[in-house]
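Novice: pasting a predicted model and its sequence here:
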Amino acid sequence: MEERGHLLTEQVNPESLTLDSLSALELVELFNREDAKTVEAIAAAKHQLAQAVDRIAEKLRHGGRLFYAGAGTSGRLGVLDAAECPPTFCTHPEMVQGIIAGGAGALVRSSEDLEDLFEDGSEAIAHRHVTELDVVVGITAGGTTPYVHGAIQAARQRGATTVFIACVPAEQVEIDADIDIRLLVGPEVLAGSTRLKAGTVTKMALNILSTGAMVKLGKVYGNRMVDVAVTNKKLRDRALRILGDLTELSRSECAELLERSDRNVKLALMMHWTGLEKDKAHHLLNQHQGNLREAITSIQG
């Protein structure tokens, strides 16, 4: 087996050498100090993250898809981020997809041995018929996961935009990808347990990529999720609060407006601010690729 002890994610953290003798409070304080490094790591990679946001938004705007590919914790984080896009931004489930080594079963049961299969990563990309319209984000804390490298290589061969996310410096693990994002949080409190800082910083990065791309796609107005899917009581309440805050209508008036728009917050706002009926408001939004601000500006001259 390949020796990986030189990797940053596998090294021993000198700050936690006495981990097993710390009190609960000392443990919490240590974790808190170490977790602060995740924010620094995001800041250090801000230019690469911004580049990825722009590329993802561009591809999605033209009908492409975003895929996260990973194994273990990295794969689970990708699946989680993908799963949260439809309720948050009312996206089609196929727009953002998580691919994890071992499939759905690996979400709840460890299947880490499957990360060593390069060909499985390649096959996962082929199975989803990835094209030049798509973006594939390979996620691997230690940077060496064969499954992820197989996915990235297959995606490049198909002309897709490739993004690589790892928590080791480029000189330790090289990759041929369009955008190379290194989130350097240092050795873990528990040596080699990359579900800790590496997992946290990866979650932060994926939050930025998906949310940033959706903002660029016009799925947000100001800082409100105007494309929220109203599928339960909590989300209906959120929709009514958004409408109330932005229109100053009463809650009952917001409820009536929401129903007239088929529970579509963005469409409800469009109807209220322009006076257009539902079909015409919907048509105008479509003309502006769903960007509410652009649609409103166009009619207000």
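Specialist: Yes, it's here. Residues are numbered from 1 along each chain as shown.

Novice: going by C-alpha atoms from here, please, whenever you check contacts or count neighbours.
Specialist: OK.

Novice: so what's the residue nearest in space to the middle of the chain closest to, chain neighbours aside?
Specialist: A centroid search over the chain (Cα atoms, centre = their mean) returns Leu206, at 3.4 Å, as the residue closest to the centre. Nearest residue to Leu206 in three dimensions, chain neighbours excluded: Asp81, at 6.7 Å (Cα to Cα, 6 or more residues apart in numbering).

Novice: try it against this one:
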Amino acid sequence: MDRTTEKDSKYTGLENMPLSELLRNINNEDKTVAGVVEKAFEQIEDLATIVTEKMRIGGRLFYIGAGTSGRLGVVDASECPPTFGVPFDRVVGIIAGGDGAIRKAVEFAEDDTQQAWKDLTAFNINETDVVVGIAASGTTPYVIGGLQMANEHNIATGCIVCNSGSPVAAEAQYPVEVVTGPEFITGSTRMKAGTAQKLVLNMLSTSVMIQLGLIKGNKMVDMQLSNDKLIDRGTRMVMAETKVDYKTAAKLLKEYGSVRNAVEAHSKR
């Protein structure tokens, strides 16, 4: 296996580099990420297809990962309910070491090949679900073990990795390999690799939710109205769809709880 994420940075003497040069070089490396994500388009489409199929029959999407990769999965999962109005348990992010590892690294948590399956079984995982392992290196034992056990239980598996020919990708039925190459700081996969994983996660969850009918036009009609900014946004969306004034739209939104429900209720009047 060629672990390009661990190869030496093409930059050196970073501690002596002027700030402007540091920033420009980091940005130059970041510019390469979208291009390599594009090369994995067909793999992303295959993964999004199976996730959509499973979620249409009531299945759930699980992300498993360690460190930065695990945190990215937790972030994507946690943003689905407020954005798309899905229940909090439809997309679940699990990080090695438990939720405490989101803020503080848990030593050796990623090296336990058994723990991911234990974490998944706590959610009564079954054949309608999909497990996506996220691992920049593609070698994380926690993720490998979780995917192996999911496969043994006839559960669809995918992955997002940043090296080619990795053990994680070998276990995944629907692998996504986004080969980002050496990092600006050698081995610091929170940088380009993390950015690439975030882009793929955005594409995956957003395209799935759109296909499930949770966006109308280009609007988040099922978003949770959890703060004044979102209530104002929702009110203006209702105004645009129904042609009522702001006060009336706000009243409809408050009464029916979502943009979709408010618009539908108004159309039946």
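Specialist: Perfect, I can see it now. Only a predicted model underlies this, so the values are computations on that prediction, with no experimental measurement involved.

Novice: next, count neighbours for the aligned residue in the first structure for Glu42 of the second structure.
Specialist: Correspondence of Glu42 of the second structure to the first structure, assessed by TM-score structural alignment: His47. By the criterion of other Cα atoms under 10 Å, His47 of the first structure has 12 neighbours.

Novice: surely His47 of the first structure forms part of a helix?
Specialist: Yes: assessed with DSSP: H, G, I helix; E, B strand; the rest coil, His47 of the first structure lies in a helix.

Novice: any idea how far Ala41 of the first structure is from the residue nearest to Leu206 of the first structure?
Specialist: Taking Cα to Cα, to the nearest Å as the criterion, Asp81 of the first structure is separated from Ala41 of the first structure by 20 Å.

Novice: with Ala154 of the first structure instead?
Specialist: The value you get for Ala154 of the first structure to Ala41 of the first structure, if Cα to Cα is used, is 28 Å.

Novice: again with Ala155 of the first structure
Specialist: Distance from Ala155 of the first structure to Ala41 of the first structure, by Cα to Cα: 27 Å.

Novice: before we move on, what about Ala82 of the first structure?
Specialist: Distance, Ala82 of the first structure to Ala41 of the first structure, by Cα to Cα: 23 Å.

Novice: quick one: stretch 190-201 of the second structure to chain centroid distance?
Specialist: Between the centre of stretch 190-201 of the second structure and the centre of its host chain there is 10 Å, according to Cα atoms, centre = their mean, to the nearest Å.

Novice: my error: substitute stretch 24-38 of the second structure in the last question.
Specialist: Relative to the chain's own centre, stretch 24-38 of the second structure is displaced by 19 Å; criterion: Cα atoms, centre = their mean.

Novice: quick one: end-to-end distance for that stretch.
Specialist: 23 Å.

Novice: stretch 158-167 of the first structure too?
Specialist: Start to finish, the residues bounding stretch 158-167 of the first structure are 26 Å apart (Cα to Cα).

Novice: now it, how far from the centre of its chain.
Specialist: Using Cα atoms, centre = their mean, the offset of stretch 158-167 of the first structure from its chain centre is 14 Å.

Novice: how far does stretch 60-72 of the first structure sit from the chain's center?
Specialist: Relative to the mean C-alpha coordinate of its chain, stretch 60-72 of the first structure is positioned 9 Å out (Cα atoms, centre = their mean).

Novice: what does stretch 106-115 of the second structure give?
Specialist: Mean-position distance between stretch 106-115 of the second structure and its chain equals 21 Å (Cα atoms, centre = their mean).

Novice: in it, what's buried?
Specialist: By neighbour count on 16 or more other Cα atoms under 10 Å, the buried set for stretch 106-115 of the second structure is Ala109, Glu110, Asp111, Asp112, Thr113, Gln114, Gln115.

Novice: cool, stretch 261-269 of the second structure as well?
Specialist: Of the residues in stretch 261-269 of the second structure, Asn261, Ala262, Val263 count as buried by neighbour count, 16+ other Cα under 10 Å.

Novice: need these in TSV (columns: secondary structure and distance to Leu252 of the second structure).
Specialist: Below are these laid out as TSV (DSSP: H, G, I helix; E, B strand; the rest coil; distance: Cα to Cα, whole Å):
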residue	secondary structure	distance to Leu252 of the second structure
Asn261	helix	9
Ala262	helix	5
Val263	helix	8
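
Novice: can you get me a residue count around the nearest residue to Ala265 of the second structure once chain neighbours are set aside?
Specialist: Residue nearest to Ala265 of the second structure in three dimensions, not counting chain neighbours: Tyr256, with 7.8 Å by Cα to Cα, 6+ apart. As a burial measure, Tyr256 of the second structure scores 15 neighbours (other Cα under 10 Å).

Novice: who has more neighbours out of Ala155 and Ala41 of the first structure?
Specialist: Between Ala155 of the first structure and Ala41, counted using other Cα under 10 Å, the more crowded position is Ala155 (28 against 18).

Novice: pull up the gap between the counterpart of the more buried one in the second structure and Lys118 of the second structure, please.
Specialist: Using TM-score structural alignment as the criterion, Ala155 of the first structure maps onto Ala150 of the second structure. In this view, Ala150 of the second structure and Lys118 of the second structure are 11 Å apart by Cα to Cα.

Novice: so Val91 of the second structure sits right up against Gly58, yeah?
Specialist: No: contact criterion Cα atoms under 8 Å: Val91 of the second structure and Gly58 do not qualify, at 11.5 Å.
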